[in-house]
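**Student:** Kindly generate the corresponding structure for this input.
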Amino acid sequence: MEGAGWEQKIQALTHILINPTTKPSLHSQMLISTQIPCYLNWDYPPLLCPESLKDPIFNLRWNLCLFLKRASRFGAPLTSWRSKCPYYQPPPLIFANGVEEAKWDDEGKRLYIRKRLSRKKLVSEVNPLIPVLLPNLLLLSSLFWNPFPEYD
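**Tutor:** Take a look at the predicted model:
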């Protein structure tokens, strides 16, 4: 957005805030592409961008970046900390795995709080002797068994 003026930035930001979506319409894509410059890590297709008309390889690089971004998530939808908050306003577009839609009645809120408070604590269930004994046993085994016989 370095090359865009304040009027263009405000108009684009207002449009994005008023119409939050993961699948923007062609009209929305056209408006955003004319208001601000395109980037390779942008979700909007660069077909409408002025850079794609100047550089013929720009579309190919954008496709590769989009593929690598989705392949790194193994095709799972992009979730963030907002996706894990069911009572956030406005509600997230995509809920994270295991998060149900918020129930706004009093009973639903009570059940949500009880479920949150009854969860197990985030502690490791590994026996505390294992991190101490395992390295010591490996060291002791190297005393009895010579891993480098050529240096005898």
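
**Student:** going forward, measure contacts and count neighbours with C-alpha atoms only.
**Tutor:** Fine.

**Student:** Now do the helices in the protein.
**Tutor:** For the chain, helices defined by DSSP state H occupy the ranges 6-18, 26-35, 50-54, 58-72, 106-117, 130-144.

**Student:** I'd like to know which of those is closest to Asn41.
**Tutor:** helix 58-72 (6.5 Å; Cα to Cα).

**Student:** which other helices and strands contact that closest one?
**Tutor:** Using 3 or more Cα pairs under 8 Å, 6 or more residues apart in numbering; DSSP states H and E, the elements in contact with helix 58-72 are helix 50-54.

**Student:** list the buried ones in the helix it packs on?
**Tutor:** Glu51, Ser52 (16 or more other Cα atoms under 10 Å).

**Student:** For that helix, name the packing helices and strands.
**Tutor:** So helix 50-54, by 3+ Cα pairs under 8 Å, 6+ apart, packs with helix 58-72.

**Student:** Please repeat the previous calculation with a cut-off of 7 Å.
**Tutor:** Here helix 50-54 touches no other helix or strand, going by 3 or more Cα pairs under 7 Å, 6 or more residues apart in numbering; DSSP states H and E.

**Student:** One more sequence to fold, the one below, so I can look at both together:
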Amino acid sequence: MENTSWEQKVNALTHILTNPTTTAPPLHSQLFIATQIPCYLHWNYPPLLCHHSAASSPPPLMRWALLQFFKRASRLGLPETSWRSKCPYQLPPPLVLADGLKKAEWGGEERKKYVRERLRRKRLGSNVNPLIPIVVPNLLLLSLLFWDPIPFDHT
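**Tutor:** Here you go, the predicted model:
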């Protein structure tokens, strides 16, 4: 990746952004990316033109296949979601919606209803009594007055 030019990186990035997919990329797309950025193992694109350098390590295509397998196995085969999958009203709409979200409805009343539902949701965070973070540390400090953990008599 370090030996690729900025033009190749921009071409590859433009291609990826203009051709989003949730499944494996088509072959012509994989070949285009392989010609632009040949040795990058953490993409969905196989490193077809990457040269095998060390004799002890597995070939790049094998390492890429193992990385893909472990990524999918860790999600138990479920599709990969991102922050976009939680935003149904974004344009263009996300390819995969997050669990619990409905497809965006673009009528005026539907959007007002969606905003009202979002505003009624409980805020993120924990429901801890605000006295607890104040009282507990103060009680711990007060306990040090009655219990001396480090005695000062060294005789």
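
**Student:** rewinding a little: so of the helices of the first structure, which one's packed in deepest?
**Tutor:** helix 26-35 (a mean of 16; mean count of other Cα atoms under 10 Å).

**Student:** From the contact counts, what lies against it?
**Tutor:** Contact partners of helix 26-35 of the first structure among helices and strands, from 3+ Cα pairs under 7 Å, 6+ apart: helix 6-18.

**Student:** Now do the helix it packs on: distance to the chain's middle.
**Tutor:** 24 Å (Cα atoms, centre = their mean, to the nearest Å).

**Student:** Next, the mean deviation of that helix compared to the second structure.
**Tutor:** Its aligned residues in the second structure lie a mean 1.8 Å from helix 6-18 of the first structure after superposition (mean Cα distance after the TM-score superposition for the first structure).

**Student:** And for that helix, what's in contact with it?
**Tutor:** Helix 6-18 of the first structure has contacts (Cα atoms under 7 Å, 6 or more residues apart in numbering) with Ile32, Gln35, Ile36.

**Student:** which residues does Leu140 of the second structure contact?
**Tutor:** By Cα under 7 Å, 6+ apart, no residues touch Leu140 of the second structure.

**Student:** Now do the SS call for it.
**Tutor:** Under DSSP: H, G, I helix; E, B strand; the rest coil, Leu140 of the second structure falls in the helix class.

**Student:** just to revisit the earlier point, nearest to Tyr88 of the first structure, out of the helices of the first structure?
**Tutor:** helix 106-117 (13.0 Å).

**Student:** picking that back up, of the helices of the first structure, give the one that comes closest to Gly98 of the first structure.
**Tutor:** Of all the helices of the first structure, helix 106-117 comes closest under Cα to Cα, at 12.7 Å.

**Student:** what range in the first structure matches stretch 70-83 of the second structure?
**Tutor:** Alignment of stretch 70-83 of the second structure against the first structure: residues 68-81, by TM-score structural alignment.

**Student:** likewise stretch 135-147 of the second structure?
**Tutor:** By TM-score structural alignment, stretch 135-147 of the second structure lines up with nothing in the first structure.

**Student:** With stretch 102-120 of the second structure instead?
**Tutor:** So stretch 102-120 of the second structure sits over residues 100-118 in the first structure, by TM-score structural alignment.

**Student:** Any chance you could list what contacts that stretch?
**Tutor:** Pro86, Tyr87.

**Student:** With stretch 50-67 of the second structure instead?
**Tutor:** Outside stretch 50-67 of the second structure, the residues within contact range by Cα under 7 Å, 6+ apart are Pro38, Cys39, Leu41, Pro46, Pro47, Leu48.

**Student:** Now do the end-to-end distance for that stretch.
**Tutor:** 16 Å (Cα to Cα, to the nearest Å).

**Student:** Find out how far that stretch is from the centre of the chain, if you would.
**Tutor:** Remark: stretch 50-67 of the second structure is offset 25 Å from the chain centroid, using Cα atoms, centre = their mean.

**Student:** For Leu91 of the second structure, give its distance to Ser85 of the second structure.
**Tutor:** Distance from Leu91 of the second structure to Ser85 of the second structure, counting by Cα to Cα: 12 Å.
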